[in-house]
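K.L.:
Have a look at this fold, sequence not included:
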């Protein structure tokens, strides 16, 4: 009886661990393929950055980007807004994350499509009106998707409903370029909530786009 109780407690412990939402940092390698004749791939990569340090905690996320044009993105869950900070401006422009204009026309799912960082990843493909999207995921990066149920922007909640996890790789096609994002390091750790606040001195304004 004591042995059975020990096994039960162990299994419950595993269940609790697996149910936890990922908190920590993921480093993504970025690559841009230009679709604009006047802008080269190299110019896109320099402007938008080739490394992204992505932090996530309790429904908030922030991405630090090493581009000459883009500095960071910040999603504040309580506001359901995504802030974009350009490198040459003291203004962070926000977008209402409840809105998404690119309609999904078809969803395709492929099991065990490829390995990333040693993890078997499933693939989900969104065939969209204005460019397709592909995501590759593993439960290693599972999160509480209920925290993002109002985050329609970028088809984020549509993706999370299928995967339940952060992507390890993504291909996003826009009218201007194709973006490839690949996880190169995963670092689960406790984060200070202050990282998800607008830095002092930075002004905010609704994006005109």
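P.N.:
Sure, I can see it. Bear in mind the structure is a predicted one, so any value in this text is a computation, not a measurement. Residues are numbered from 1 along each chain as shown.
K.L.:
going forward, measure contacts between C-alpha atoms and count neighbours the same way
P.N.:
Fine.
K.L.:
now the strands for this protein?
P.N.:
Listed in chain order, the strands of the chain (DSSP state E) span 24-34, 51-57, 60-65, 70-76, 81-86, 91-96, 104-116, 119-128, 133-142, 165-173, 177-188, 203-206.
K.L.:
Below is structure B, check it against A:
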């Protein structure tokens, strides 16, 4: 009976992780300043120190404690990103993510480079005109690249097609600073579809990245 119970748990785990990840990931952000013209506290205020991202069926909703893009909602059905620069604002802007031109990039994948929150991670080093981005990700937390195939902004479609997973850590290197975004909690849970609907009584306007 004990062996049967163990086998059942193993099969349940395999079935769970073979599906696209649904749930919530909490991240923290740390910054390293490389320019005397930047103020660390102002950078934290602008970009935030914590983010909470919800994933379901190709949708994602991210909220941060930042002054810039503190609310971000992606819908694969209409290939739009909706966002607010102030979480309390009653205006939501939107951008089409499928109208940009794909840009040149280089990449390298390294296997089994780290373990984060118990997940064994591969590493994707991705370089384009925006800088160098290093992603740590686990196949246990999968995404479907089909949901992002028209997300051309910042080469996101290419990045998701390479990882086929959410990231658990992201290091971004720019000339003036670096930011290290790392997951502090991963919660598998069924989310309501209503979570990914736009708030009511908001102005909706065309915006620009």
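P.N.:
Sure thing, it's come through. As the structure is a prediction and not an experimental result, all values here were calculated from the model.
K.L.:
Please work out the TM-score for the two chains.
P.N.:
Overlay of the two chains. TM-score (TM-score structural alignment, normalised by the length of structure 1): 0.84; 202 aligned residues with a CA RMSD of 2.7 Å.
K.L.:
one step back: mind checking the strands of structure 1 for the one nearest to residue 2 of structure 1?
P.N.:
Ranking those by proximity to residue 2 of structure 1 (CA to CA) places strand 133-142 first, at 31.7 Å.
K.L.:
what's the average per-residue distance for that closest one once overlaid on structure 2?
P.N.:
By mean CA distance after the TM-score superposition for structure 1, the fitted strand 133-142 of structure 1 averages 1.0 Å away from its aligned residues in structure 2.
K.L.:
In structure 2, what residue corresponds to residue 49 of structure 1?
P.N.:
Alignment note (TM-score structural alignment): residue 49 of structure 1 maps to residue 48 of structure 2.
K.L.:
wouldn't that match be in contact with residue 66 here?
P.N.:
Yes. Assessed by CA atoms under 8 Å, residue 48 of structure 2 is found in contact with residue 66 at 4.0 Å.
K.L.:
Pull out the buried residues from stretch 5-21 of structure 2.
P.N.:
By neighbour count on 16 or more other CA atoms under 10 Å, the buried set for stretch 5-21 of structure 2 is 20-21.
K.L.:
Quick one: work out the angle between the longest helix seen in structure 2 and strand 177-188.
P.N.:
Secondary structure of structure 2 read by DSSP state H shows that its longest helix is helix 2-18. Counting by axes from the mean of the first three to the mean of the last three CA atoms, to 10 degrees, helix 2-18 of structure 2 lies at 130 degrees to strand 177-188.
K.L.:
what helices or strands is helix 2-18 of structure 2 leaning on?
P.N.:
strand 131-142 (3 or more CA pairs under 8 Å, 6 or more residues apart in numbering; DSSP states H and E).
K.L.:
How far does the strand it packs on sit from its chain's centre?
P.N.:
Strand 131-142 of structure 2 sits 9 Å away from the centroid of its parent chain (CA atoms, centre = their mean, to the nearest Å).
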